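# Predicted model and sequence below, questions to follow.
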Amino acid sequence: MTERPVAFSLTLTRPPSPEAPPEDTGGSHADADELPDQPVESTPTDPPWTPEWARGVMVAAVSAPVASRRIDQRALLRKASRQQVLRSVPWQHRPSTRRGVQFLLDHSPGMAPFQYDRRWLHGLMTSVAGRDRAEVLRFTGSPRRGVVHADSVVREPYRAPAPGTPVVLVSDLGKLRPPLTGERTARLHEWLDFIDQVLRCGCPAVCLTPYPPTAYPAAVRDRIALIPFDRRISLRYAREATRRVHQMLEERT
């Protein structure tokens, strides 16, 4: 599908959702290699994630680690065993949405078959993060070409949010290139430039995408957390994907 022109009349290939797994795992874990190789067309009654743990997956996508009021005893013991000077109290971190989120909705031609997914994810994000903490932007091609605020029709230059604020995309990152769309679909180098811009500003990047992570080159997977539209996605998968990108950003700084 990704190597030849396709029409928008895609065939629904999403498998039936499995039985709900035990609560402590947050869902049956689907590894990246087990996810479908092709995107799935959305329908109004078939959301991209299983509703039982969809909120948890979205929380993992839009939250950032913040210091809690609990002492990180492991870090404290590690410093003591190494006889390191304790200049500050090491606190445990917990995921929180208090930093807010920048939510970017891709309206490029390749995302046309997934308009219901895009709308559903937008509503879910709002219920999780809150309208007052979410900056919602629309774009075509890539955000570097300009963005439009939710309550406006004027295209403006893209500006990254404050450092530490998650930047969450609903996009295929230019993977699906419908025929006759030309340069309206951004190519890989443009997306890499955008992701690097976000990382330089100290913001973790997450992409909610109709494609599995294995469909993207390593240059993309190493920079951004990829959470696919797949009803087998678990909380553990989403948390691990976002934890990795937060850790990578911390190492860069």
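Alright, I've got the coordinates. Keep in mind the model is a prediction, meaning the values are calculated, not measured. Numbering: from 1, shown residues only.
# For the rest of this, base every contact and every neighbour count on C-alpha atoms.
Will do.
# And residue 244, how close does it get to residue 215?
Applying CA to CA, to the nearest Å, the value for residue 244 to residue 215 is 19 Å.
# Next, the distance between the ends of stretch 217-231.
23 Å.
# show me where the stretch 51-200 of the chain has strands.
Using DSSP state E, counting those that start in this stretch, the strands found in the stretch 51-200 of the chain span residues 64-71, 91-96, 101-106, 134-139, 147-149, 155-156, 167-170.
# now for the shortest one, which elements pack on it?
Looking back up the chat, that one is strand 155-156. Contacting strand 155-156 under the criterion 3 or more CA pairs under 8 Å, 6 or more residues apart in numbering; DSSP states H and E are the following elements: strand 147-149.
# which parts of the strand it packs on are buried?
Buried residues in strand 147-149, counting neighbours by 16 or more other CA atoms under 10 Å, are found at 147, 148.
# ok, and what's touching that strand?
For strand 147-149, contacts defined as CA atoms under 8 Å, 6 or more residues apart in numbering pick out 135, 136, 137, 138, 139, 140, 154, 155, 156, 157, 158.
# Any of those residues buried? List them.
So, by 16+ other CA under 10 Å, the buried ones in these are 135, 136, 137, 138, 139, 140, 158.
# Quick check: the two most widely separated of those residues?
The most widely separated members of the buried ones among the contacts of strand 147-149, counting by CA to CA, are 135 and 140 (16.9 Å).
# May I see the strands of the stretch 51-200 of the chain organised as a markdown table, with distance to residue 189 added?
Putting these into a markdown table (distance: least, CA to CA, whole Å) gives the following:
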| stretch | distance to residue 189 |
| --- | --- |
| strand 64-71 | 27 |
| strand 91-96 | 31 |
| strand 101-106 | 17 |
| strand 134-139 | 17 |
| strand 147-149 | 19 |
| strand 155-156 | 21 |
| strand 167-170 | 17 |
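# Wait, a strand at residue 49?
No: under the criterion used here (DSSP: H, G, I helix; E, B strand; the rest coil), residue 49 is coil, not part of a strand.
# Tell me the spacing between the residue nearest to it when sequence neighbours are not counted and residue 70.
Closest residue to residue 49 apart from its sequence neighbours, by CA to CA, 6 or more residues apart in numbering: residue 231 at 4.3 Å. According to CA to CA, residue 231 stands 35 Å off from residue 70.
# quick revisit: of the buried ones among the contacts of strand 147-149, which is the nearest to residue 122?
For these, the minimum distance to residue 122 (CA to CA) is 8.6 Å, reached by residue 136.
# how about the nearest residue to the closest one, chain neighbours excluded?
Nearest to residue 136 is residue 103, by CA to CA, 6+ apart, at 4.8 Å.
# my guess is the one you found meets residue 165, correct?
No: the pair residue 103 / residue 165 is not scored as a contact, 10.4 Å apart, by CA atoms under 8 Å.
# try this one next to it:
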Amino acid sequence: MSGQPAQLTMLTPLLATGRHHPGWSFPALAERAEHPEEASLPHHPLLPPHSETATLQTVLSRVVPEGEVDTRRLLEEIATGHPLQDFPRLPVRTLRFGTQVLVDLGPGMELFARDQAELVDRITAIVGRHATEVLYFAESPLHRAGPGAGWTWRPYRPPAAGTRVLVLSNFGCHRPGTGLPSALWHEWQELTVLLRRSGCLPAAMVPLPPSRYPNRLTPLMPVLSWDRCTTTVHAEASMP
């Protein structure tokens, strides 16, 4: 060996070599963070998109005898010889009475928060902002409900007569066993009685198949499964 010290080869920084970065097949994590919309999964509504509008129109409307003249009934009245007080008319559906939407923000509906928000937007577009009222509650609206934050909620007051009141809730189906406690279920019964006495038409959309509805729910109000299998035909059969 010579008396000269050995020369060490130092590592050269990659950027100093002038080489290009490797062409990765997937973007870096930093690049994904800059475009979060690319990483988010698409959201699909619970109701079939091709029939959602028609289904909601059926759910939110009410039937009134204001269609064309019912010729068959008219002839029957004439045949009886009774004087006509008015022309009998065919039943038609109308949205002119407006809608009140009761949105359940309780623990059982947390998974459907986005679905609720989008459905409220669709209802507002169909019925009209001037004829749509949205109130929020947790598990039961009877004692506490309101359009804003929870601390502003007040005891429930029914809307004007004729209004369709649509409840978006699972009615305690997330609870193990029999569902809602008796006291909470009695509140729903009291609310339904209050609505009917006020001339309102209560109905519910539940994000569950009919086999999982509480047995005592359907006698209280018409119920429609809020699901991809639901069609306008189902809505017409469920809603009076």
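Perfect, thanks for sending it. Keep in mind the model is a prediction, meaning the values are calculated, not measured.
# So after superposing, what's the score?
Comparison of the two superposed chains (TM-score structural alignment, normalised by the length of the second structure) gives a TM-score of 0.73, and 198 aligned residues with a CA RMSD of 2.6 Å.
# Including distance to residue 119 of the first structure, could the contacts of strand 147-149 of the first structure go into TSV?
As requested, the contacts of strand 147-149 of the first structure are arranged in TSV below (distance: CA to CA, whole Å):
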residue	distance to residue 119 of the first structure
135	15
136	12
137	13
138	12
139	14
140	16
154	21
155	20
156	22
157	23
158	22
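# and the aligned partner of residue 93 of the first structure in the second structure, what is it in contact with?
In the second structure, residue 93 of the first structure lines up with residue 91, judged by TM-score structural alignment. With contacts defined as CA under 8 Å, 6+ apart, residue 91 of the second structure is in contact with 63, 64, 65, 66, 67.
# In three-state terms, label the residue nearest to residue 49 of the first structure for me.
Judged by three-state DSSP, the three-state class of residue 231 of the first structure is coil.
# What is the burial count for it?
Residues contacting residue 231 of the first structure under the criterion other CA atoms under 10 Å number 23.
# Residue in the second structure paired with it?
Using TM-score structural alignment, the partner of residue 231 of the first structure in the second structure is residue 228.
# Tell me which of the strands of the stretch 51-200 of the first structure sits nearest to residue 236 of the first structure.
Relative to residue 236 of the first structure, the nearest member of the strands of the stretch 51-200 of the first structure by CA to CA is strand 91-96, separated by 13.6 Å.
# ok, which stretches of the second structure are helices?
Along the second structure, counting by DSSP state H, helices occupy 29-34, 36-39, 52-60, 71-80, 113-127, 182-197, 232-238.
# Deepest-packed of these, please.
helix 52-60 (a mean of 21; mean count of other CA atoms under 10 Å).
# In terms of secondary structure, what does that helix contact?
helix 113-127, helix 232-238.
# Any chance of the ones you listed in TSV with distance to residue 95 of the second structure as columns?
What follows is these, written out as TSV (distance: least, CA to CA, whole Å):
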stretch	distance to residue 95 of the second structure
helix 113-127	6
helix 232-238	15
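# ok, back up a step: counterpart of the residue nearest to residue 136 of the first structure over in the second structure?
Residue pairing (TM-score structural alignment): residue 103 of the first structure is matched to residue 101 of the second structure.
# circling back to that earlier point, the closest residue in space to the match of residue 93 of the first structure that isn't next to it in sequence: how many residues sit nearby?
Nearest non-adjacent residue to residue 91 of the second structure, counting by CA to CA, 6+ apart: residue 65, 4.1 Å away. Look at residue 65 of the second structure: counted by other CA under 10 Å, it has 13 neighbours.
# correct me, but residue 65 of the second structure touches residue 86?
No: counting by CA under 8 Å, residue 86 is not a contact partner of residue 65 of the second structure; they are 11.6 Å apart.
# show me what contacts residue 149 of the second structure?
Neighbouring residues of residue 149 of the second structure by CA under 8 Å, 6+ apart: there are none.
# And for the one 10 residues further on?
When the contact criterion is CA under 8 Å, 6+ apart, the partners of residue 159 of the second structure are 100, 198, 200.
# just curious, which of these is nearest to residue 176 of the second structure?
Among the contacts of residue 159 of the second structure, residue 100 lies closest to residue 176 of the second structure (CA to CA), at 29.9 Å.
# burial measure for that closest one, as a count.
Neighbour count of residue 100 of the second structure, defined by other CA under 10 Å: 23.
# Just to check, it is in contact with residue 165?
Yes: with contact defined as CA under 8 Å, residue 100 of the second structure and residue 165 form a contacting pair (4.7 Å).
# So for residue 135 of the first structure, what's the nearest residue that isn't a sequence neighbour?
residue 102 (4.8 Å).
# What's the separation between that neighbour and residue 168 of the first structure?
Distance of residue 102 of the first structure to residue 168 of the first structure, computed by CA to CA: 6 Å.
# Between the helices and strands packed on helix 52-60 of the second structure, which one is closest to residue 29 of the second structure.
For these, proximity to residue 29 of the second structure was assessed by CA to CA; helix 113-127 is nearest, at 26.5 Å.
# compared with the first structure, how much does the closest one deviate?
Its aligned residues in the first structure lie a mean 1.1 Å from helix 113-127 of the second structure after superposition (mean CA distance after the TM-score superposition for the first structure).
# matching residues in the first structure for that helix?
Going by TM-score structural alignment: helix 113-127 of the second structure matches residues 115-129.
# sorry, back to before: any idea how far the residue nearest to residue 91 of the second structure is from residue 199 of the second structure?
According to CA to CA, residue 65 of the second structure and residue 199 of the second structure sit 17 Å apart.
# and if you look at residue 166 of the second structure?
14 Å.
# who has more neighbours, those two?
A direct count of neighbours by other CA under 10 Å for residue 166 of the second structure and residue 199 places residue 166 higher, at 22 against 15.
# Need the distance between the two termini of stretch 96-108 of the second structure.
Stretch 96-108 of the second structure stretches 32 Å from its first residue to its last (CA to CA).
# just stretch 96-103 of the first structure next, same as before
End-to-end for stretch 96-103 of the first structure, by CA to CA: 16 Å.
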